[in-house]
Structures are given as structure tokens and as C-alpha cells.
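A.B. asks: Pasting a predicted model and its sequence here:
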Amino acid sequence: MAIWDFVKDAGKSLFGSEAEAQEAPAQPAQSDTDRKVAALKAELSALGLTGKDVHLKLRGDTVVISGKARDQETLEKLILAVGNIKGIARVELAEDAGTETPAPAAATPLFHTVQKGETLSAIAQKYLGKANRYPEIFEANKPMLSHPDKIYPGQTLRIPQI
């Protein structure tokens, strides 16, 4: 089982505030956890990262991913997509999680948490050796990133393996 930590108070606000959740009319037999899992699944669907064999479970502020993603890149993007949601502090891969296609032996994901003042160019310089390779990091994080200048402190990014 692999575990990644994320900045709980940073990221896309998907769940709304506690006050909003209490004010909203509750659907019959839908717990707050079920509502949040449904929101996570909808977000993955909107990003085109769903798979029929990928399942999410929410335990407090931890998301557990089980099942098989299409490939290593998709699995890494799934981890980032759910981890970069405000309110999520950790993402775990269940024992049965993996990919449909075999991952290369050295397929350990490389992630970077954005610090205040960092740019994709600075991150590219650090990991890829050249600042002008920032488009590779941008491409590796699509569809979660819509523009290279729209990153924020606390956001976790996928660094492509070189």
C-alpha cells in the first residue's frame, strides 16, 4: 500500500463548507461521506479520469483508491486529482490498486508540492535541469491544470520521469 500526503487546506473546493452541507437539504439515506465520494467521482469524471474498475473510499480526510487504472500516468493523475481537493489530507492506494497495463519497474510517482512564489519554470529547473522544460510538467498535469501560470501554494504536481 502506498500513501501520499497532501495539504488539506489547499486545493479545489469541491465539498463546500460545513455550514453549506448542513443547510443543504439532505438526500434520503445519503451520508456526508457518500456525498463527498459522489463529488470526488463527479470531479474525476469531469477530468476524464474515471475507469470502470477504479473505486474510491473516504475515511475522514483520507481517500483510498482501489481497482485498476488504465496505465501508470492515469493512476498518478487519479492520485493528484483527489489529493488536490480542499479537505483531503492523504491518498492511499489499496493493496489491489494498480494499472491494467504493467508499469515499468521504476514507476514510482514523483510529485512536488508547490511552495509560495514557485513557478513551473523553477520546478522544471529543479527536476528536469532546464527551466524551459516547464511545458513537460504542464502537460503531465493536464487536465488538472488549465494554464501554466495557474498553480498555487500547497498544490501537488506530477513530475514526468526523464
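C.D. replies: Happy to help now that I have it.

A.B. asks: hey, let's count contacts and neighbours off CA atoms from now on
C.D. replies: OK.

A.B. asks: What's the separation between residue 127 and residue 101?
C.D. replies: Between residue 127 and residue 101 the distance is 26 Å, computed by C-alpha to C-alpha, to the nearest Å.

A.B. asks: Which one's more surrounded, the two?
C.D. replies: Taking other C-alpha atoms under 10 Å, residue 127 and residue 101 do not tie; residue 127 has more neighbours (18 against 11).

A.B. asks: What residues does that one make contact with?
C.D. replies: Contacts for residue 127 were tallied using C-alpha atoms under 8 Å, 6 or more residues apart in numbering; they are residue 159.

A.B. asks: name the element it belongs to?
C.D. replies: Applying DSSP states H and E as the criterion places residue 127 in helix 120-128.

A.B. asks: ditto for residue 4
C.D. replies: strand 2-5.

A.B. asks: and after the helix ranked longest in the chain, which helix or strand comes next?
C.D. replies: Using DSSP state H to define each element, the chain has its longest helix at helix 32-46. Downstream of helix 32-46, the next assigned helix or strand under DSSP H and E is strand 55-59.

A.B. asks: show me where this protein has strands.
C.D. replies: All strands of the chain, identified by DSSP state E, fall at 2-5, 55-59, 62-66, 68-69, 90-93, 98-99, 111-113, 156-158.

A.B. asks: Check it against this one:
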Amino acid sequence: MGVFSFIKNAGAKIFGIGKTDAEEASEASAAKLKAEAQAAAKLEETINDLQLQVENLNVHIDDDRATITGAAYDQATKEKVVLVVGNSNGIAIVDDQMTVEHVQPEAQFHTVVSGDTLGKIAKTYYGNAMKYPVIFEANKPMLKNPDLIYPGQVLRIPTLD
């Protein structure tokens, strides 16, 4: 008999079984869009559950990029929303397009590395390790315990009054 060659994806068109590459790609794309929309909705729910005040909040996810729109109550709220979204698994870039109703000075951001503690971070930014509660409070409600931070996490470091 021998070996015969066939067009791999022609069967779906002729017999109505299986799927062409284009059909599989279309279904994969639709599934990805659905998953991104669900993740965005979950982030919006989390932000609302944390009682962060943002009017007309909208989170849109495209691959590893999240875009946030809405009107944040103040600068601290805006920064916390960015951190909630950015510190989520799968998000590498946050495009912050929020406006702020009550303008305040912007905080600095610190990416936690292995061995960091809030005390060490406070010593670096404020010159006093005992100022760690300022950083802890600035990152509530995302932080529940000052001893539970992890490498890669991004924290707000507000200016001292």
C-alpha cells in the first residue's frame, strides 16, 4: 500500500468533524478574552470590597497589561488601586488613567526584595526603622500584617508630613 499525504485540516471543512487551525485560534482567542474579562471583574470586585473609593471604576486586561480608569477620591486611593491590580498574578504593566478628586503629594514605590522588612524599608526611606507603621498604614487594606510582605510585592512609601 504505502504512505499517503493528506491536507491536515481539510477534514473539518469536508466532513464537519474536527476544527481548522483558524477555528481553534478563534476559540482560543474568545476563551482568552473571556478569562481577561472575568479577571478584570474580579479585580473591580476586590477594589470595591477593600472600600477604595473610585467612581466609575473600570479595569480592562489585555494579556499582562491592565488599564484602570475612573475617578479616585484621593492620591492615596489611586495608588492603592494601582497596587491591588499590579500586585496580582499575571499583571506586569498597569496603565493608570484614573483622575484624582482631592490632589495630594504622590508617594514613592518600593519593590520588596528578599530580606526586606517594613523596618528596613522605613530606615531606607525615612532614616528611622520605627517609622514602619507609616508604611504599613499606607498599604492597608492590602497588607493585613506588617510581618507578611513578599519579594516582588510593590509597596507605597508616602511622604512624611
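C.D. replies: Okay, I see it. Worth saying up front: this structure is predicted, and the values here are computed from it rather than measured.

A.B. asks: Mind telling me the TM-score for this superposition?
C.D. replies: Here the TM-score for the pair of chains, by TM-score structural alignment, normalised by the length of the second structure, is 0.75; 128 aligned residues with a C-alpha RMSD of 1.4 Å.

A.B. asks: Can you add mean neighbour count and distance to residue 119 of the first structure and give the strands of the first structure back as CSV?
C.D. replies: Listed next are these as CSV, based on neighbours: other C-alpha atoms under 10 Å; distance: least, C-alpha to C-alpha, whole Å:
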stretch, mean neighbour count, distance to residue 119 of the first structure
strand 2-5, 13, 21
strand 55-59, 16, 31
strand 62-66, 22, 28
strand 68-69, 22, 30
strand 90-93, 21, 24
strand 98-99, 19, 31
strand 111-113, 15, 11
strand 156-158, 23, 12
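
A.B. asks: Can I get those strands in JSON lines including distance to residue 80 of the first structure?
C.D. replies: Below are the strands of the first structure laid out as JSON lines (distance: least, C-alpha to C-alpha, whole Å):
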{"stretch": "strand 2-5", "distance to residue 80 of the first structure": "9"}
{"stretch": "strand 55-59", "distance to residue 80 of the first structure": "13"}
{"stretch": "strand 62-66", "distance to residue 80 of the first structure": "11"}
{"stretch": "strand 68-69", "distance to residue 80 of the first structure": "13"}
{"stretch": "strand 90-93", "distance to residue 80 of the first structure": "9"}
{"stretch": "strand 98-99", "distance to residue 80 of the first structure": "15"}
{"stretch": "strand 111-113", "distance to residue 80 of the first structure": "9"}
{"stretch": "strand 156-158", "distance to residue 80 of the first structure": "7"}
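
A.B. asks: Nearest to residue 145 of the first structure, out of those?
C.D. replies: strand 156-158 (9.3 Å; C-alpha to C-alpha).

A.B. asks: Relative to the second structure, which residues correspond to the closest one?
C.D. replies: Counting by TM-score structural alignment, strand 156-158 of the first structure pairs with residues 154-156 of the second structure.

A.B. asks: Report the mean deviation for the matching stretch after fitting onto the first structure.
C.D. replies: Relative to the matching residues in the first structure, stretch 154-156 of the second structure has an average distance of 0.3 Å after the fit, by mean C-alpha distance after the TM-score superposition for the first structure.

A.B. asks: So what touches that stretch?
C.D. replies: For stretch 154-156 of the second structure, using C-alpha under 8 Å, 6+ apart, the contacting residues are 79-80, 83, 87, 107-112, 135, 138-139.

A.B. asks: Among those, which one sits closest to residue 47 of the second structure?
C.D. replies: Nearest to residue 47 of the second structure among the contacts of stretch 154-156 of the second structure, with distances taken as C-alpha to C-alpha, is residue 80, at 9.0 Å.

A.B. asks: how about that closest one, what's its partner in the first structure?
C.D. replies: Per TM-score structural alignment, residue 80 of the second structure is aligned with residue 77.

A.B. asks: so who does the closest residue to its match other than its chain neighbours touch?
C.D. replies: Nearest residue to residue 77 of the first structure, sequence neighbours excluded (C-alpha to C-alpha, 6 or more residues apart in numbering): residue 141, at 7.1 Å. Residues in contact with residue 141 of the first structure (C-alpha under 8 Å, 6+ apart) are 77, 157-158.

A.B. asks: Residue 92 of the second structure too?
C.D. replies: Counted by C-alpha under 8 Å, 6+ apart, residue 92 of the second structure has contacts 64-65, 86.

A.B. asks: and it, what pairs with it in the first structure?
C.D. replies: So, by TM-score structural alignment, residue 92 of the second structure is matched to residue 89.
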